[in-house]
Structure formats: structure tokens, C-alpha cells
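Colleague: I need the structure of the sequence given here:
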Amino acid sequence: MGRIMQLQKSFVQSRNSSIELYRIIATIAVLFVHFNGWFVGMPEKFDYDNPTLFRIGQMIIEASTCICVNMFLIITGYFGLRLKLISVLKLCMILMLINVPFYVVGILLGDGFSCRTLIGKFLVISNAGYFIQGYLMLTFFSPVLNSFVEKYGCEVLPWTLLFIGIELWFGTVRGIEYFGFNKGYSIIHFVIMYMVARCIALYKDTLLVLPKKYWFYGYVIATSIICFMYFCGMECAFAYSNPIVILSSICTFIPFLYKDWHNGIINWIAGGTLAVYIIQVTDPAYSILVKIDNYLLNNNTYFLYLLLCGLVMFVTFWLCVIYQKICEWMILPFISRLPIFIRECKFK
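Modeller: Predicted coordinates:
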């Protein structure tokens, strides 16, 4: 077990802290999207009859952070996934250590007990949200996708652009449901973003020729266009599959490629961000956060609400990170005792 801990520590410290910092920012963007929009409710179209400061601020924040899921997928695709049995097992155990204890806490707080629901909490993959399920399926598809990229190299770019256009036309413009595009909430979009990120890796040297500030300008312009789309009543404005949202996520990622540096603290924090995404949408944490968010909004001025909400997000972020670290500490003895063929089982 000591050797495994040393290897894990070495791996964490060796990761590029630029990308790990980007991972942390992506996690914070998820918090903003949920607290700003989902938890307090956000109209599908801008309310022209009631253009309050809150609604305008909500629009700007949402346009700035709706790239959050694409940010995670770009990180994944840039480095490339490797299908490893031990990684899948570790993910399942972390999910179980979140779902089951949180369900028990919900019961203690007054929620009803259901044996069927409890069993479902142990079936972590089928019980997880779309992101975990999509990510897991992307992991299963990764050997095929990696082989495709390795064989065709830079020729994958036209195909990637073609599939972005197909997703836009059938999934967003036409709204055809049979293909399962679902505005980016699907494995199809995960695959597309994975290929976008592989293209970034292939064309890295060309992309880094541009000054870093141009990517910042691109992000500002893309955010402005997203705001304009929402203001004009376009329901796809904040969709992950919106090409402008995809472009915006690319513009935020590339500046973090200009420098390779290493910081153990940054990498340690980034290693616990998965729990932030899962816990905030898991009851009873989800219900509690929704009540807090709405209470703060309804009982304070907008600027004070933003300040207090930011404080709640800060505390939520750290509690979730610490919880994941505790989970990893708990499962480490089990992982260390697995047969070596399971720990090393992987597909290229």
C-alpha cells in the first residue's frame, strides 16, 4: 500500500498545474451555473417585460459559465482517455461512498426509507447523473476513438467539424429527438468534445503561435454572442452543443497550454473536484443548497446575494473536496489488495 501511495503522490505532483488549475476553474463554473440558474430558476427566454438587475446579471453569469461541462471534456480529450479497470472500480467506489451515506443522512433528516431506493444507491452507474454515465461510456469508447486519431492524425479535424455541424442542425436547429443529441446532454456530444480536444492536441503548436490575449478576446466575444442569442429568445443559447459555447470553451482552455508548471497544492485540490460535481446534485445536499440559494436571493439585495452566494459556493467546494479525499483514503486499502492483473488491466 505504501508503494501505491508513493506512486499516486508522484503522479499527482507531476501533472501540469496549469491544466489542473483549469480543472478547478471548470468546477467553480459548474457551481456558478447551478447556483445562478438551476437552483433559483431561469427562464428559457429573456423576460423583456421584467428586465431586472437580477435577470440581466443571471444572463451574463450563465453565458460566462455555461461552458463548464465542455471544459471538463476538453481536459479529458486533450490528454486522452485510457480504459483502465482500476479507474472504473475507483469511480464506482467513490460514487457508492457518496450515494449511500447521503441517502442514510436523508433518512435521518426525515425522508422516507425505501428498500428499492437503497438498493438503487448501490447500483452507482445506473443511479448516477448524465455526466457520470456519459463520461463512463466515453471511457468505454476511448480505445476506438484513440485508434481513429492515431490512424488518421490531422485528418480527423474535418470530420470533427462535420459532426459539430450535424449536432447543431439536427439536435438544435431542427430539434430532432431520434438521434439523441439532447442539447449536449448525451454521449454523442461527449464524443464530439473529445474529438475537439484531440484536434487541439494535434494542432497545439499552431494554436500557440497566437498571443494569449487573443484567446481572451475570443472568450469575451463568444460570451457576448451567447448573451445576444439568449436575449433574442434562442433556446439553444446556453446549450453545451451550441457551437459558440464550444468555441468559448476552446478559447478558455488554450491559454493554459502556454506554460507547464507544477504545484502540489493545486494538483491536490484538482484531484478532489469530482465530488464537487456529484455531491451538489445529490440529496440531501442538493435540497439544502437550493433552499439556501433561494433564501439568500429573496432576502438580500442582488449584490449582497452575489457575495453571500459566493461564500456558500466556497464552503461547498472545500467540503466536497475534503470528502472525496476521505473517500480515496478509505478505498486505498481495498485497491492495494486487488490482484495485480486487475490493477494493471487496461486497453490502449
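
Colleague: every contact and neighbour count from this point should use C-alpha atoms.
Modeller: Will do.

Colleague: now do stretch 326-339: everything it contacts.
Modeller: Residues outside stretch 326-339 that contact it (C-alpha atoms under 8 Å, 6 or more residues apart in numbering): 1, 4, 86, 90, 93-94, 97, 343.

Colleague: Asn146 and Gly80 touch, don't they?
Modeller: Yes: Asn146 is within contact range of Gly80, at 7.4 Å (criterion: C-alpha atoms under 8 Å).

Colleague: excluding chain neighbours, what is closest to Cys92?
Modeller: Val124 (6.2 Å; C-alpha to C-alpha, 6 or more residues apart in numbering).

Colleague: hang on, the one you found packs against Lys90?
Modeller: No: with contact defined as C-alpha under 8 Å, Val124 does not reach Lys90; the gap is 11.6 Å.

Colleague: more neighbours: those two, which one.
Modeller: Using other C-alpha atoms under 10 Å, the more surrounded residue of Val124 and Lys90 is Val124, with 22 against 17.

Colleague: would you mark the buried spots in the strand or helix carrying Phe341?
Modeller: In this structure, Phe341 is located in helix 340-343 according to DSSP states H and E. Using 16 or more other C-alpha atoms under 10 Å as the test for burial, helix 340-343 gives Arg343.

Colleague: ok so, going back, show me what contacts the residue nearest to Cys92?
Modeller: 92, 95-96, 99.

Colleague: same question for Arg82.
Modeller: Residues in contact with Arg82 (C-alpha under 8 Å, 6+ apart) are 139, 142-143, 346-348.

Colleague: one more, for comparison:
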Amino acid sequence: MSNLKSTRSSNIEFLRLIIMFYIVLYHFCSYIKSSIDPNNRFVLLGYTLFHIGVPVFILISGYFTIKLSTKKIVTYYLYCTLWYIFCYIFAIIINHNTINLKECLLQLFPFNNTQGRWFVTYYFWLMLLSPLLNQVSQLTLKKHIFLVLLSLTMIIYSGLVWNSDIINGGKSIIYFISLYMLGNLIKRINIGIIKTQIWIKLYIIIILFISILNFILPLYLLKPLRGLTFAYQSPILILSSILFFIIFLKLKINNPIINYLSMSSFAIYLLHENKYISPCYKSLVKNAYANFDGPMVFLILIFLSILFCVVAIIVDKTIRNPLQSILEPPLLKYLTQLNSMITNNITHLKNKYKL
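Modeller: Presented below is the predicted three-dimensional model:
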């Protein structure tokens, strides 16, 4: 068994903030690559290196496991729904639009996998499946390793060779399940016997390998390279995500400010990955790219990403969190009573008809 503690100290909370920053920066680079300049090598490098945010997030969930409960589902639902409502209201005010009833009601259903909500939807399904997936840790270590290796082999083969819709470029519940089990496996094996410096060196080697190829290869060869280094199901991206996660696991950080800020880390994702907000950041990125060039563009993107993260955390702390603290208790109470009533009725029917 690993000798690393399974409690979430500040190192993991700091990691959650870092990966959300990575996700924002990746989407900035992605927009430039797809809509402005597909040949800027600094942007292409960021587009590749900062794509590890989602895999690392799932590894964290698998390592600590999801403890499913009614409260957790209600919390997740309100967290997402309130943010979607905020973003919709913001778009109405900024664009001077009238309220569309269909669009308004759609914000109350955050797990419908539309409007770019694939991560929110699949993570919800992962939560529902977590009681079953957590049983994998009860297997022998050899069986657990075999199951993880088999699932990873299948998503790599199906995603890169077969190009299966089942994997869908990593945007699928199959991918989430595989990485969740992998995160749980990391918790079981004794990674503590390997020094932190070795994990860091391995990660740096991968970063240097990708960076060197990014700048020396002709542009027409970079696209097939990204199939091995960029795609969610690529072996190099999965390996770099594992190394990045383990590096933070080995760190020793205890900071209450980090812990406080990280409680709003998911707000960063919900704010920027939203069809009502994305035109705003795309406009900022486009203007930045028009006024700067070379490495300076990348520095501006980093600054804008940090600014976006700060705004998301402030809004989450001052608006979403107080509102949720008001709405969550009565909703949770109602669902608890409803669950109790259904359970009692089922028990009554079983007793009545001797089922």
C-alpha cells in the first residue's frame, strides 16, 4: 500500500487550481490555432502541453474516490446550474437580448451534454457509477493492475487506431471510468519508494521531447505528432498526466488560503467553458494576438488566463456560494423526505404482498 496520506492537503488543492488554469490556457491556445493562426509554434506548444487538465482532474477523483450521496449530487447540480444561470443572465445584459424561455429552462438541466457540457455530463455519470467503481479496489492488486492496463490499452487502441465513437476522442464515460480506476490504482501502489526528483525528471523529459519536436519538425508533421502527444487517449498524454499528478502528491504544502481558493476551482471551468461567455474571452484573445507577436503572445495568454481564474473565483465566492448555501438545505431536505416516502411505500408493498 502507498505510504502517502489519502487526505487532501494543500498540495492537491493547489493542483486543482493549476489544472483549471491549464484548461483555460489550453482553450485560449485552441482558439488561436483553430480560428486565427494555426502555425504559431509557441501557441501550438501550449495547445499540446496544457491539455492534461481533464485527465489529471479524473485521476484526483479516482485517487480519493467519489463518496456518492444525495448531498453530493445536490451540491454538484446546484453548483453547475447556478453558474449556467449566471452566464445566461450576463449574456442577456451584455447583448441586450430578451429572455428566451427555452434557453432559460435549459440552464436548469446541466447534465444534458449540449452547449459544450460534455465534461459536466460525463462527470455526473461517473459520480453515479462511483459506488460500483470503488469496488475495484477490493480486488487483488494484480487483478486491479490487469483491469487498468486492459482498459487503457483499449482506449488507446480504440481512440488512435480504430478511431471509435465509443471513445470519442476521450470525451466519453468509458474514458472517465478508465482514468478513475487508474487514479485508484495509484493510491494502492507504493509510489513513495521512488524519489520525487525522479518523477520530476521523467516529466521534464517528456516536456522537452514534445517541445523540441514542436520547434524542429515541419508543420505538416506536427499534426500526426499531436496524435501521440495531445489526444486524451494518447499514451504520452496519459503518462504525462500521471507524472504531473504524482509530483503534486509527493509535495508537502499546507496553506489555508490555497484550500479556500481551491473550493472555487471548478467555477473556473464552468465560467470559461460556456457558450455565453466564450465570445468574450475569444474577443480578448483575438485583440491580444493582433497587438503582440512571438513569445509575447504566449505571455499575454498566461496573464489573461490568470485574470480569468481570479474573476471566476471572486464571482463564485461572492455570488454562487452564498446563493447555494441558501438553496441547498431546503432542496436537500425535500429530496430526503421524498426518498424516505418512496422507501416506506416500497417496504409497505413488499410486506403487503409478501414480495
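
Colleague: next, the TM-score between them, please.
Modeller: Remark: TM-score between the superposed chains equals 0.84 [TM-score structural alignment, normalised by the length of the first structure]; 318 aligned residues with a C-alpha RMSD of 2.5 Å.

Colleague: helices and strands around the helix holding Phe341 of the first structure, which ones?
Modeller: Secondary-structure packing of helix 340-343 of the first structure (3 or more C-alpha pairs under 8 Å, 6 or more residues apart in numbering; DSSP states H and E): helix 85-108.

Colleague: tell me which helix or strand comes right after the helix it packs on.
Modeller: helix 115-122.

Colleague: and that following helix, what's buried?
Modeller: For helix 115-122 of the first structure, a neighbour-count test (16+ other C-alpha under 10 Å) marks 120-122 as buried.

Colleague: repeat for stretch 315-322 of the first structure
Modeller: Buried residues in stretch 315-322 of the first structure (16+ other C-alpha under 10 Å): 316-317, 320-322.

Colleague: what's the match for Phe119 of the second structure in the first structure?
Modeller: Aligning on TM-score structural alignment places Phe119 of the second structure opposite Phe131 in the first structure.

Colleague: now the strands for the stretch 1-150 of the first structure?
Modeller: Here the stretch 1-150 of the first structure has its strands, by DSSP state E, counting those that start in this stretch, at 83-84.

Colleague: ends of stretch 30-42 of the first structure, what's the gap?
Modeller: 15 Å (C-alpha to C-alpha, to the nearest Å).

Colleague: which parts of it are buried?
Modeller: 30-37, 39-40.

Colleague: could you dump those residues into CSV and include distance to Arg15 of the first structure?
Modeller: CSV is the format used below for the buried residues of stretch 30-42 of the first structure (distance: C-alpha to C-alpha, whole Å):
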residue, distance to Arg15 of the first structure
Val30, 22
Leu31, 24
Phe32, 26
Val33, 27
His34, 28
Phe35, 30
Asn36, 31
Gly37, 33
Phe39, 34
Val40, 37
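
Colleague: what are the ranges of the helices in the stretch 201-348 of the first structure?
Modeller: Listed in chain order, the helices of the stretch 201-348 of the first structure (DSSP state H, counting those that start in this stretch) span 204-207, 212-231, 243-253, 264-270, 273-279, 285-298, 302-336, 340-343.

Colleague: Ile61 of the first structure maps to what in the second structure?
Modeller: For Ile61 of the first structure, the residue aligned by TM-score structural alignment is Gly46.

Colleague: and that match, what does it touch?
Modeller: The contact partners of Gly46 of the second structure, by C-alpha under 8 Å, 6+ apart, come to 25-26, 29.

Colleague: Ile174 of the second structure matches what in the first structure?
Modeller: Checking TM-score structural alignment: Ile174 of the second structure goes with Ile188.

Colleague: give me the mean distance between the strand or helix carrying that match and the second structure.
Modeller: Using DSSP H and E, Ile188 of the first structure sits in helix 187-202. When the second structure is overlaid, helix 187-202 of the first structure sits 0.7 Å from its aligned residues on average, using mean C-alpha distance after the TM-score superposition for the first structure.

Colleague: quick one, that helix and helix 243-253 angle?
Modeller: Orientation of helix 187-202 of the first structure against helix 243-253 (axes from the mean of the first three to the mean of the last three C-alpha atoms, to 10 degrees) gives an angle of 40 degrees.

Colleague: report all helices and strands that helix 187-202 of the first structure contacts.
Modeller: Using 3+ C-alpha pairs under 8 Å, 6+ apart, helix 187-202 of the first structure is in contact with helix 68-79, helix 130-152, helix 156-166.
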